[in-house]
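Enquirer: Need coordinates for the following:
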Amino acid sequence: MSLEKKGKTIAIIAVSLVVIAGIAIGAYRGRTIEQTPSEVTATVGGGQAAAGNDEGLTVLKTWTRKDCSLAPWLVTDKLGYFKEEGIKLVFTGELQPNQQIPSIINGNNDVASVHPNQLAVAVAGGAKLKGVSRGIIEPDESVDPKFRHMWFFVNPTKHPEIKSIADLKNFPGKIKFSIITTNTCTDFLTNTLFDKYGIPKDKIEWVTMPDIQAIQALKQGLVDVSPVHPPFYKGMEDAGAIRIADSFETGLGSLAGLTAYYFTEDFINQNPDTVKRFVRAISKGQKYADEHPDQVAQWVSDAIGIPVTGNHWYADDTTIDENDLIPWIKQLEDNKVIPVGKVKASDLVVHVFEQYGNETKK
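Expert: Here you go, the predicted structure:
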């Protein structure tokens, strides 16, 4: 790609972020009522945030989650770890995926978690964002497979010949994959598996939808393969789908499911003590989630309204290894999403806060 075209690509990304940020500001008006994570229920709109006992707490805002990413926020709030650190975390309403990062940029929300490729695309477009602590990881082989970051399902009635990802090499024509949004874990892991088995990636046709909708879409034959996250594994199996691969098969190790908690650079510079306290609190919640999976699965199930048998696996060591970010960035470069060399691993993180999460490490 020429330098001129590279420049145009980044300009387009930057303009898109600005436009989406503007849309998100308007979209926030009149959304669901603000609530703490532990007040979230499967009922649309949830309940009124509890009053009292919050005087003097620092309010941190993030969007409402009713998906695979809920567990650490819910646990940390429910067990009082945020309050111990002088924080009240407030869920501000559900957002579409393409509104989430812009809501951090424009200040409607303060903090969230993100995969490295999502963060890299935003930074390449000019966003001033930094990861401060490690969140989700891919567990090793000693951990129950139900905690692996992603399982890939097919409908055996429609595709009885597909028993593995490798079998897709002989699939005629395009292969429809469900995906929440592009440049996330789903296409990163799918592309990695396709490269591993020598399957041309141009056979993939992405169909955007939430994981919960992917269950029905696969059953109805609207998509051919549905990669989904742990809270939705049981729903897929109950619908008759079969697993043909998972994220562990990529061979990427712990980085296969990697996420980081992130803030804007301005927020970090203006509120370093708040960021420190957040990292310390959320790391306690992550550890509890790993150590009490059945209890946390029930809490998440109650909140999102479907049976849940497992959640993601979370890092005990909150240090973000910059080497783990490189494969995520390189795939974006290889797919010409961002120009080669535009974003370095060091552009995505600040390491000063990780130590506070590791204070509680056993």
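Enquirer: all contacts plus neighbour counts: C-alpha atoms, from now on.
Expert: OK.
Enquirer: how close does the closest residue to Val111 other than its chain neighbours get to Ser113?
Expert: Distances taken as Cα to Cα, 6 or more residues apart in numbering place Phe263 nearest to Val111, at 5.1 Å, with adjacent residues excluded. According to Cα to Cα, to the nearest Å, Phe263 and Ser113 sit 9 Å apart.
Enquirer: Between those two, tell me which one has more neighbours.
Expert: Shown here are Phe263 and Ser113; by other Cα atoms under 10 Å, Phe263 has more neighbours (24 against 21).
Enquirer: Show me the helices in the protein, by range?
Expert: 3-28, 71-78, 81-84, 97-105, 116-124, 185-196, 211-220, 233-238, 265-270, 272-291, 293-304, 322-334, 354-357 (DSSP state H).
Enquirer: could those go into CSV alongside distance to Trp313?
Expert: Shown next, in CSV, are the helices of the chain (distance: least, Cα to Cα, whole Å):
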stretch, distance to Trp313
helix 3-28, 30
helix 71-78, 10
helix 81-84, 19
helix 97-105, 22
helix 116-124, 17
helix 185-196, 15
helix 211-220, 18
helix 233-238, 14
helix 265-270, 26
helix 272-291, 6
helix 293-304, 9
helix 322-334, 16
helix 354-357, 16
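Enquirer: who wins for proximity to Lys176 among those?
Expert: Of all the helices of the chain, helix 211-220 sits nearest to Lys176, with 9.8 Å by Cα to Cα.
Enquirer: before we go on, could you also do this sequence so I can check it against the first one:
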Amino acid sequence: MKAKSGRYLWGFLITICWLVLMAGCQKEKVAGTGDGEYETLKMNYEGTVGQVIYPELAEELGYLEPLELEWIGNTTSGPASIQNAATGQTDFGGAFNGAIIKLIASGAPLKSVIGYYGSDEETFNGYYVLEDSPIKDARDFIGKKVGMNTMGAHHESVLKEYLRQNGLTDEEIKQVTIVVVPPANTEQSLRQNQIDVAVLGGMLRDRALEKGGIRKVFSDYDLFGAFTAGSYVFTEQFIKENPNTVKKFVEATAKAIEWARTTPKEEVIARFEKIIEERDRKEETETIQYFKSTGIAEKGGYIHEQEFQVWLDWLEKSGELKKEEISLDDLFMNEFNPYEVELKKEE
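Expert: Sure, this is the predicted structure:
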């Protein structure tokens, strides 16, 4: 009887805890779900050390009000970021479009809602070696180590496309070793000869170039020109249950992207500094001094079909996806983007 009573007591305590938890969650909800009312006011997310993401900028500029971002930690991996969104650990995540395709194809009910990073003449991801390195072209990569932030995402896909375009077979490509290195440590790993090639992008790249002693072999911009490479995602369920909140998030983030695209870079850097200093996460602000551009190809992060189609085709060609396994409609939506009407006319 004591054991049975104990089980009843344990069950009762679990029920009470669950009710308390649900009551706490309800504090984040706005009463009612009518037009213009936000279904939830706080959004859990992951940030990036020493950098400012556009939803954070949107919050700083006042575009996100009355919504608030709730930081739960940092990430250096796009695939991990969107996996956390898929499992509900965060409300949204961001990754390379090719990684998003693969996760959706595996059954994750995600939808891309806005682009958030890319490459242009000033902001791109380059594959760098030491000045005296024997690596000159694609064939020289065989047997070498390439350091990047994560596997199965932007940097790996671009590397393999470069190698394929330059005549390497699948067997030869397998002889190129990918080493996962945190972005903040990639330059150091190259200079200490722990890796042979370092993938450096944006502000981290510019800081490394300023020190000298490294040279570029190729970049994603060399291969594809200007393009938006990654998107923020929500689960389809979150969008269905919180349409007004998601719409507000997309509108605010799109406006923040446009602010960063059209504001003098000195002012953008100053605002980034303010955000980093005020959030007090024990970070340095050296990296953001090298900000040059957003790298985002379209106004407000509007997503063009081609930005997913190119990687959909690539994954089918490489055998990672079956032909017509998923469609573009499964991957993204622009309907919450305030620039959709304007840009759709131009397509």
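Enquirer: returning to what we had before: will you turn the helices of structure 1 into CSV that also has distance to Trp151 of structure 1 and mean neighbour count?
Expert: Below are the helices of structure 1 laid out as CSV (distance: least, Cα to Cα, whole Å; neighbours: other Cα atoms under 10 Å):
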stretch, distance to Trp151 of structure 1, mean neighbour count
helix 3-28, 30, 16
helix 71-78, 18, 24
helix 81-84, 31, 20
helix 97-105, 20, 21
helix 116-124, 20, 24
helix 185-196, 10, 20
helix 211-220, 11, 20
helix 233-238, 7, 19
helix 265-270, 34, 15
helix 272-291, 19, 21
helix 293-304, 17, 20
helix 322-334, 19, 18
helix 354-357, 29, 21
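Enquirer: closest one to His159 of structure 1 among those helices?
Expert: Minimum separation from His159 of structure 1 across the helices of structure 1 (Cα to Cα) falls at helix 211-220, 10.7 Å.
Enquirer: quick one: the closest one aligns where in structure 2?
Expert: In the comparison with structure 2, helix 211-220 of structure 1 aligns to the range 183-192 (TM-score structural alignment).
Enquirer: How about stretch 265-281 of structure 1?
Expert: Using TM-score structural alignment, stretch 265-281 of structure 1 lines up with residues 236-252 of structure 2.
Enquirer: try stretch 327-343 of structure 1
Expert: Mapping stretch 327-343 of structure 1 onto structure 2 (TM-score structural alignment) gives residues 310-326.
Enquirer: Near the spatially closest residue to Tyr262 of structure 1 that is not a sequence neighbour, how many other residues are there?
Expert: Spatial nearest neighbour of Tyr262 of structure 1, excluding adjacent residues (Cα to Cα, 6+ apart): Gly131 at 4.1 Å. Look at Gly131 of structure 1: counted by other Cα under 10 Å, it has 28 neighbours.
Enquirer: now Thr40 of structure 2
Expert: Using other Cα under 10 Å, Thr40 of structure 2 is surrounded by 23 other residues.
Enquirer: can you check Asn170 of structure 1 too?
Expert: Neighbour count of Asn170 of structure 1, defined by other Cα under 10 Å: 10.
Enquirer: follow-up on the earlier one: return the residues in contact with the residue nearest to Val111 of structure 1.
Expert: By Cα atoms under 8 Å, 6 or more residues apart in numbering, the contact set of Phe263 of structure 1 is Ile104, Asp110, Val111, Ala112, Leu129, Lys130, Gly131, Val132.
Enquirer: And these, which is closest to Asp211 of structure 1?
Expert: Of all the contacts of Phe263 of structure 1, Asp211 of structure 1 sits closest to Ala112, with 19.1 Å by Cα to Cα.
Enquirer: host element of Trp10 of structure 2?
Expert: In this assignment (DSSP states H and E), Trp10 of structure 2 forms part of helix 2-26.
Enquirer: I'd like to know which elements that helix is packed against.
Expert: Of the remaining helices and strands, none touches helix 2-26 of structure 2 by 3 or more Cα pairs under 8 Å, 6 or more residues apart in numbering; DSSP states H and E.
Enquirer: What separation is there between the residue most central in space within structure 1 and Val275 of structure 1?
Expert: Geometric centre of structure 1, nearest residue: Val114, 5.1 Å, by Cα atoms, centre = their mean. Using Cα to Cα, Val114 of structure 1 is found at 16 Å from Val275 of structure 1.
Enquirer: Ile101 of structure 1 too?
Expert: Using Cα to Cα, Ile101 of structure 1 is found at 18 Å from Val275 of structure 1.
Enquirer: Over to Ile212 of structure 1?
Expert: For Ile212 of structure 1, the distance to Val275 of structure 1 (Cα to Cα) stands at 32 Å.
Enquirer: With Leu332 of structure 1 instead?
Expert: Leu332 of structure 1 sits 29 Å away from Val275 of structure 1, taking Cα to Cα as the criterion.
Enquirer: Asn155 of structure 1: how many residues sit nearby?
Expert: Asn155 of structure 1: 25 surrounding residues under other Cα under 10 Å.
Enquirer: My read is that it contacts Gly240, right?
Expert: Yes - using Cα atoms under 8 Å, Asn155 of structure 1 is in contact with Gly240, at 7.0 Å.
Enquirer: Mind listing the shared neighbours of those two?
Expert: Lys219.
Enquirer: any idea what Gly47 of structure 2 aligns with in structure 1?
Expert: Matched to structure 1 by TM-score structural alignment, Gly47 of structure 2 sits across from Thr64.
Enquirer: go on, Lys160 of structure 2?
Expert: Match for Lys160 of structure 2 (TM-score structural alignment): Asn191.
Enquirer: Enumerate every residue touching the closest residue to its match other than its chain neighbours.
Expert: Take Asn191 of structure 1 and drop its neighbours on the chain: the residue closest to it by Cα to Cα, 6+ apart is Lys201, 6.5 Å away. Counting by Cα under 8 Å, 6+ apart, Lys201 of structure 1 touches Asn191, Phe194, Asp195.
Enquirer: again, only this time at 10 Å
Expert: Lys174, Ile175, Asp187, Thr190, Asn191, Thr192, Leu193, Phe194, Asp195, Asn335 (Cα atoms under 10 Å, 6 or more residues apart in numbering).
Enquirer: how many neighbours does the equivalent of the first one over in structure 2 have?
Expert: Spelled out, it's Lys174 of structure 1. When structure 2 is aligned by TM-score structural alignment, the residue opposite Lys174 of structure 1 is Gly143. Neighbours of Gly143 of structure 2 under the rule other Cα under 10 Å: 14.
Enquirer: For Arg164 of structure 2, see how far away Gly143 of structure 2 is.
Expert: Gly143 of structure 2 is 16 Å from Arg164 of structure 2, by Cα to Cα.
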